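Undergrad: Would you be able to build a 3D model of this:
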Amino acid sequence: MEQDFLNSLNDQQREAVLYTDGPELVIAGAGSGKTRVLTYKIAHLLQMGYPPYRLLALTFTNKAANEMKERIAALVGTETAQRLWAGTFHSIFSRILRANADRIGYRHDFTIYDASDSLSLIKSIIRELQLDDKTYKPSTVQAIISHAKNALIEPQAYARNRELIEMDTRSKRPLIHEIYRIYRQRCFVSGAMDFDDLLLNTNILFRDHPDVLQHYRDLFAYILVDEYQDTNFAQHLIVSQLGKDHNHICVVGDDAQSIYSFRGANIHNILGLSKEYPGLKIFKLERNYRSTQNIVNTANSLIAKNKEQIPKQVF
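TA: Down below sits the predicted model:
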């Protein structure tokens, strides 16, 4: 069976799927079949004897997660696919947090606030503090708090950070740190986490409870991550910590497709991987199955102007 699905891969894809000797970065140009590589690699690992519950596969969107699960199910069967730890960063880490919520002072049935819940709470805090909501625009305050959490800056650290305080003062919003402190406190008292807390609190859980971190390090024998160019610091640190002992990590991404810096995505997470993992093996998927040669040539000429990049030539 394995030979059958390997035959449907091109040479670059097949090499990336078969490599399991250490940390791996798959640089995948647009339309080059990166999802196929990720799903086939999971199928290959299962064929090698890895139990499904010991494989962790992380994506960014529910759509991508569902597509991955469907493709894996088609290769290995639905029952096996359902036993994988496969899903979005937020769904996987909320699962870990629910299992260990008491360790960080939460109930196991904590509420998850969506963006509108979060915004409503921020609006009420701004009103309570009698601040001008044109200066302290709630959506702007929400974005600043989100950015701080994704950089793993807690309220106390934010209030001590001279650069952040000076920036807020210049923007005529010197009380951002106080709104952040109250917001975080209110969420905790209400037994609630917002989406960014799912990342921040997982890092706090692992930092303050090394036994919990070790449990998940031992559980996840192989870690696979899609769209790694879009990871923020909080996501990158969790992945690094979980894969630290065995270095069985495969990340797929394209440094030329990083567009979420405004949401905290850090392109250096993918560009700096070879420093973090000295034995990192890089595979490049350069054959585009989606566009004409003229479009690909135009894209290549634009991408070539990037100052920092992992060179590739899509065809």
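Undergrad: all contacts plus neighbour counts: C-alpha atoms, from now on.
TA: Fine.
Undergrad: Check which helix or strand residue 240 maps to.
TA: Using DSSP states H and E, residue 240 sits in helix 233-242.
Undergrad: the inter-axis angle of whatever helix or strand comes next after that helix versus helix 233-242?
TA: For helix 233-242, the following helix or strand on the C-terminal side (DSSP H and E) is strand 249-253. Relative orientation of strand 249-253 and helix 233-242, computed by axes from the mean of the first three to the mean of the last three C-alpha atoms, to 10 degrees: 150 degrees.
Undergrad: Give me the three-state assignment for residue 309.
TA: Judged by DSSP: H, G, I helix; E, B strand; the rest coil, the three-state class of residue 309 is coil.
Undergrad: what do you get for the one 4 residues further on?
TA: Reducing the assignment at residue 313 to three states with three-state DSSP gives coil.
Undergrad: What residue, apart from its backbone neighbours, is nearest it spatially?
TA: Excluding its sequence neighbours, the residue lying closest to residue 313 (C-alpha to C-alpha, 6 or more residues apart in numbering) is residue 286, at 6.1 Å.
Undergrad: The structure of the following sequence is requested for comparison with the preceding one:
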Amino acid sequence: MDPDRVLEGLDPEQTQAARALRGPVCILAGAGTGKTRAITHRIAHAVASGVVSEQQILAVTFTARAAGEMRGRLRGLGAPRVQARTFHSAALRQLSFFWPQVVGGPQPTLIESKIQAVSRAANSVGVQPDRTGLRDLASEIEWAKVTQVRPTDYERTTTKQGRQTPLPAAEVARVFEAYEELRREHNLLDFESMLELTAGMITEYPAIAQRVRDQYRYFVVDEFQDVNPLQKLLLDAWLGDRDDLCVVGDPSQTIYSFAGATPGYLTGFGARYPHATVVELVRDYRSTPQVVRVANHVIAQARGTTSAKHLTLRAQRPDGPDPMYKEYDDEPAEATGVARQIAVMLEGGTPAGEIAVLVRTNSQSAAYEQALSDEGVPFTVRGTARFFERPEIKKAVHTLRGARHEVAGEESEPLVATVRQLLGPLGLTEAAPEGRQARERWESLSALAQLAEDMAATAGARGRPATMADFVDELDTRMATEHAPGFEGVTIASLHSAKGLEWDAVFLVGLTEGMMPIIYAETDEQVEEERRLFYVGVTRARESLSMSWSLSRSPGGRRTRKPSRFLDGLRPASPSTSSRRADRRKGGVSRCRVCGTSLSDAAERKLGRCLDCPSSYDEALLERLRDWRRTSAQDQKVPAYVIFTDATLQAIAEQEPSSVAQLSAVSGVGAVKLDRYGEAVLALVAGAEAADVVADGAGPGADVEESTHE
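TA: Next comes the predicted model:
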């Protein structure tokens, strides 16, 4: 093939990347800028120019789908024999080939899931977590192995990093060590060991290193911002002392740090290779200018190590509709509103397969599954099982059905209390547990309990209490109607599972503080990763982008939630906000206790005075309150603001309430917090020292909504 013909149709920056035939090359590619097109044309151009033969190229990516797409494009460009593989596929191929001469004997058995082996290892050291705990242990062991943390170093490393562990670090270390011993004893190979053994084989055996490096002389690594230390170890082994390496990635799309990925290899590429060619792809061919403006605004606010490398995208498509920002009173109203908008889009001719609803956590999908079903809209759930197909929900429904007959005719407990009591042994603790898998299970069960609360509230408004039989009937109805027809439908997906995909219309939902960023994002680095996750969601949209949030969890609940900070500077002033302020004034005007002026700003209303009016408070009291809050947050393993926000503490210090009635009048002190923390706060106001006051040790549980969104 004529080398110049391979370059036809590329834009100037893509052409620059394709002409950089010798490494090191770093391509910083923004969302929708045609990075796959650039790297496949670069490979085909190198082959057509005689720089390298097809068989000597190894293109590495992270998913089999991406590798398959790359191979298909290369075939179309006249380079069908180029190897495009995942790290694991390439490593397994090499390890299997060289195993007889390096080790000999039977090859190890590859285990795709660690659960069974981790369970045996845990039992051998006297640790017996439940199924969810086992999944969290397996994930934690994977993190340790990809970040090259050994069992003997695990406790010290996680303590130094302040990492939250699914079990006490010492117990995780014991299970980790037992797992590695069991794996070696039974000749088992997990994915991490496969990469490590392949890298070790190349490093320790010069003859094998020579054969591998003779075979592969030209490397391309896609999604380089997602590389972890173990993958980097293998890549360095493949390269040796050569630098014919092209890496492609976008620091602004780093969203897997929790699994060991680090953007440092991408952002530090120029420091490692000062002579590298660096190309920036910024022409966005995916999204309209309106969507691109939102994306640029979001990422321009980034802080931290990746912020200096963010790319400003330049839209190449014609204008489209302005992004929509919609505020709802509660979560069910938000789900219903989104489903109705989608139904209208379908009637207007938008294919269902070109619409996506993106959620932050899997537990949020239940409301949208139901709302779409109610509207008769077909849907599919990507990246996780549908709500009623999840193992914990199946077990919960089975338990509730059994209880229906036991309590029939003698229901003395309210429905909500009964449901929470029944779900408790299945994992619905008052506070969210540690560990990602355990937390996702807890969130699913919480969503089920919330459904009971919503049903009880609706029935109460109609004048009769909801029964367990009513609740089970409702569950059966929802399970029967949530199954979508067996054809293409609207996609419901988590933001993480949406990476690499795109749709004509995207609905980003649940955009409140505590959900985006998620409440568990406590450090600046974790908040910035949440920002990048939001950026990924925004850049999935080609034409239509809708962003929404709700002010309360359930109908009639306190409307105290705040829209996500990531929407600051984007969303217009909300007419509904003005009307709510007017409604509040009709019911009683809040006035400054210093000058008497009417207060409308939320912060002023919380403090009970104008922000610029002089304040008088006991500084020692405020310090005692902060010390107590810090200790309580550490004990309960929650962010400090979940106990009380700074504004609420200052309001308490200024008003110095001496009774329960006076404390309850302070904005930000709801009924749940009054019950949980009231005695401790009043003791502090009366002069007690923080060290002598202990709050209720229960976690935030039921009042997470209230505390997170003050």
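Undergrad: Send over the TM-score of the superposed chains.
TA: Superposed pair, TM-score by TM-score structural alignment, normalised by the length of structure 1: 0.89. Supporting alignment: 307 aligned residues with a C-alpha RMSD of 2.5 Å.
Undergrad: I'd like to know which elements the helix holding residue 240 of structure 1 is packed against.
TA: If you count contacts as 3 or more C-alpha pairs under 8 Å, 6 or more residues apart in numbering; DSSP states H and E, helix 233-242 of structure 1 packs onto helix 138-150, helix 195-208, helix 210-219.
Undergrad: corresponding residues in structure 2 for that helix?
TA: Mapping helix 233-242 of structure 1 onto structure 2 (TM-score structural alignment) gives residues 229-238.
Undergrad: what do you get for stretch 183-196 of structure 1?
TA: Aligning stretch 183-196 of structure 1 against structure 2 (TM-score structural alignment) gives residues 179-192.
Undergrad: next one: that stretch to chain centre, how far?
TA: Taking C-alpha atoms, centre = their mean, to the nearest Å, one finds stretch 179-192 of structure 2 lying 30 Å from the centre of the chain it belongs to.
Undergrad: Contacts made by that stretch with the rest, please.
TA: 88, 107-112, 114, 117-118, 120-122, 142, 145-146, 230 (C-alpha atoms under 8 Å, 6 or more residues apart in numbering).
Undergrad: hmm, which of these are the buried ones?
TA: Neighbour-count burial (16 or more other C-alpha atoms under 10 Å) applied to those gives 88, 108, 114, 117-118, 120-122, 142, 145-146, 230.
Undergrad: May I ask which two of those are separated the most?
TA: Of all pairs drawn from those, the widest gap by C-alpha to C-alpha lies between 88 and 122 and measures 26.5 Å.
Undergrad: Give me the neighbour count for residue 671 of structure 2.
TA: Neighbour count of residue 671 of structure 2, defined by other C-alpha atoms under 10 Å: 12.
Undergrad: correction: residue 129 of structure 1
TA: For residue 129 of structure 1, the neighbour count with other C-alpha under 10 Å is 11.
Undergrad: Tell me which residue of structure 2 lines up with it.
TA: Alignment note (TM-score structural alignment): residue 129 of structure 1 maps to residue 125 of structure 2.
Undergrad: hang on, isn't its match packed against residue 178?
TA: Yes: contact criterion C-alpha atoms under 8 Å: residue 125 of structure 2 and residue 178 qualify, at 7.3 Å.
Undergrad: sec struct for residue 577 of structure 2, please.
TA: helix.
Undergrad: which residue in structure 2 lines up with residue 158 of structure 1?
TA: Using TM-score structural alignment, residue 158 of structure 1 sits opposite residue 153 in structure 2.
Undergrad: who's in contact with the strand or helix carrying that match?
TA: Element membership for residue 153 of structure 2 (DSSP H and E) is helix 151-161. Defining contact as C-alpha under 8 Å, 6+ apart, one finds that helix 151-161 of structure 2 is touched by 144, 149, 164-165, 169-170, 173-174, 176-177.
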